[in-house]
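> Below is the sequence, then the predicted model.
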Amino acid sequence: TKVIVQNGDTFETKTLSTFRNYEVNFTVGVEFEEHTKGLDNRKVMTLVTWDGDKLVCIQKGEKENRGWKQWLEGDLLHLEITVAGKLCHQVFKKVQ
């Protein structure tokens, strides 16, 4: 389950699952230190920006070419995660 609360360019996001939970809050255009505790336990510098109607994240740390993109299409949330040239595309459906 993904929970996303948007207030202008400020986002509160939660990813909830049986195995682990993760929360990250950010403001678009403001770089911040992110600790991916509960995921893969990395410390990275993260910058999220807008590219049209997509949120684009670039993470700088021990692995190159790492980040994600998120966008809405109707009631679907698309998430593309990139790591070292590999791509994972996930689609979430909005609960009514």
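The structure has been received and is ready for your questions.

> make it CA atoms for all contacts and neighbour counts henceforth
Will do.

> can you tell me the helix or strand for the most centrally placed residue in the chain?
Centroid-nearest residue in the chain: residue 68, 5.9 Å away (criterion: C-alpha atoms, centre = their mean). Residue 68 belongs to strand 66-73 when assigned by DSSP states H and E.

> what's the angle from the following helix or strand past that strand to strand 66-73?
Note on strand 66-73: by DSSP H and E, the next helix or strand toward the C-terminus is strand 76-83. Relative orientation of strand 76-83 versus strand 66-73 (axes from the mean of the first three to the mean of the last three C-alpha atoms, to 10 degrees): 170 degrees.

> Which elements pack onto strand 76-83?
Counting contacts by 3 or more C-alpha pairs under 8 Å, 6 or more residues apart in numbering; DSSP states H and E, strand 76-83 packs against strand 66-73, strand 86-93.

> Can you mark which positions in the first one are buried?
Across strand 66-73, burial judged by 16 or more other C-alpha atoms under 10 Å covers 66-72.

> Second structure follows, compare the two:
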Amino acid sequence: MSASLCGTWDMVSNVNFEGYMVALGISPCLRKTANKLKLKKVIEEQGGVCRIKTLSVFRNYTTSFTVGHQFEEVTRGLDNQCLKSTVTWDGDRLVCEQIGQKKNRGWAHWIEDDKLHLELYCDGQVCKQVFKKKGLKDDECKLDA
């Protein structure tokens, strides 16, 4: 079963973001600010290229990729690392493995109960975020498993 991840999503919960940021080596000052943010995700697909934008009043982060192809990802504004990332489908989950200085780093997006779920993990820490959809209709995007 596949579900479209595309659309605009507003954060409704954010569990263990602090622990995840500590694992990434984010400074206490930046962690304090980041923990207060309500994030928005915009997920798009065009011509086989997927784009995930994470938006906030403080900073924005965009990553673009083709599913199944390794790419270089620079996490500017986050922990400023250069990673070798690969995004694949694992059933209904869009999963990213990020290879760099930190161990067991990556993320997974999936739809459950009409909400976008995101797990961010690094070095034994797992952050669980949930987003509610608004905006784009499902049929306007082809990012399916």
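Happy to help now that I have it. What you are looking at is a predicted structure, and each value in this text was computed from that prediction instead of being measured.

> circling back: have a look at how far, on average, the strand holding residue 68 of structure 1 is from structure 2.
Comparison of strand 66-73 of structure 1 with structure 2 after fitting gives an average deviation of 0.7 Å (mean C-alpha distance after the TM-score superposition for structure 1).

> coming back round to it: list the residues that contact the residue nearest to the centre of structure 1.
The contact partners of residue 68 of structure 1, by C-alpha atoms under 8 Å, 6 or more residues apart in numbering, come to 56-58, 79-82.

> and what of residue 31 of structure 2?
Residue 31 of structure 2 neighbours (C-alpha under 8 Å, 6+ apart): 18, 21.

> Please report the number of neighbouring residues for whichever residue in structure 1 pairs up with residue 122 of structure 2.
Using TM-score structural alignment as the criterion, residue 122 of structure 2 maps onto residue 83 of structure 1. If you count neighbours by other C-alpha atoms under 10 Å, residue 83 of structure 1 ends up with 14.

> and the spatially closest residue to residue 83 of structure 1 that is not a sequence neighbour, how far is that from residue 28 of structure 1?
Leaving aside its sequence neighbours, residue 83 of structure 1 sits nearest to residue 66 (C-alpha to C-alpha, 6 or more residues apart in numbering; 4.4 Å). Distance of residue 66 of structure 1 to residue 28 of structure 1, computed by C-alpha to C-alpha, to the nearest Å: 17 Å.

> do residue 83 of structure 1 as well
For residue 83 of structure 1, the distance to residue 28 of structure 1 equals 21 Å [C-alpha to C-alpha].

> can you give me the helices in structure 2?
Ranges of helices in structure 2, per DSSP state H, are 17-24, 28-35.

> so which of those gets nearest residue 82 of structure 2?
helix 17-24 (12.7 Å; C-alpha to C-alpha).

> Tell me the residues of structure 1 aligned with the closest one.
So helix 17-24 of structure 2 is aligned with nothing, judged by TM-score structural alignment.

> Just the angle for that helix relative to strand 105-112, thanks.
In terms of direction (the same axes, to 10 degrees), helix 17-24 of structure 2 departs from strand 105-112 by 150 degrees.

> how about residue 107 of structure 2, what's its match in structure 1?
Residue 107 of structure 2 maps onto residue 68 in structure 1, by TM-score structural alignment.

> need the contact list for the residue nearest to that match when sequence neighbours are not counted.
In space, not counting the residues next to it along the chain, residue 68 of structure 1 is nearest to residue 81; the distance is 4.3 Å by C-alpha to C-alpha, 6+ apart. Applying C-alpha under 8 Å, 6+ apart to residue 81 of structure 1 gives the contacts 66-69, 87-89.
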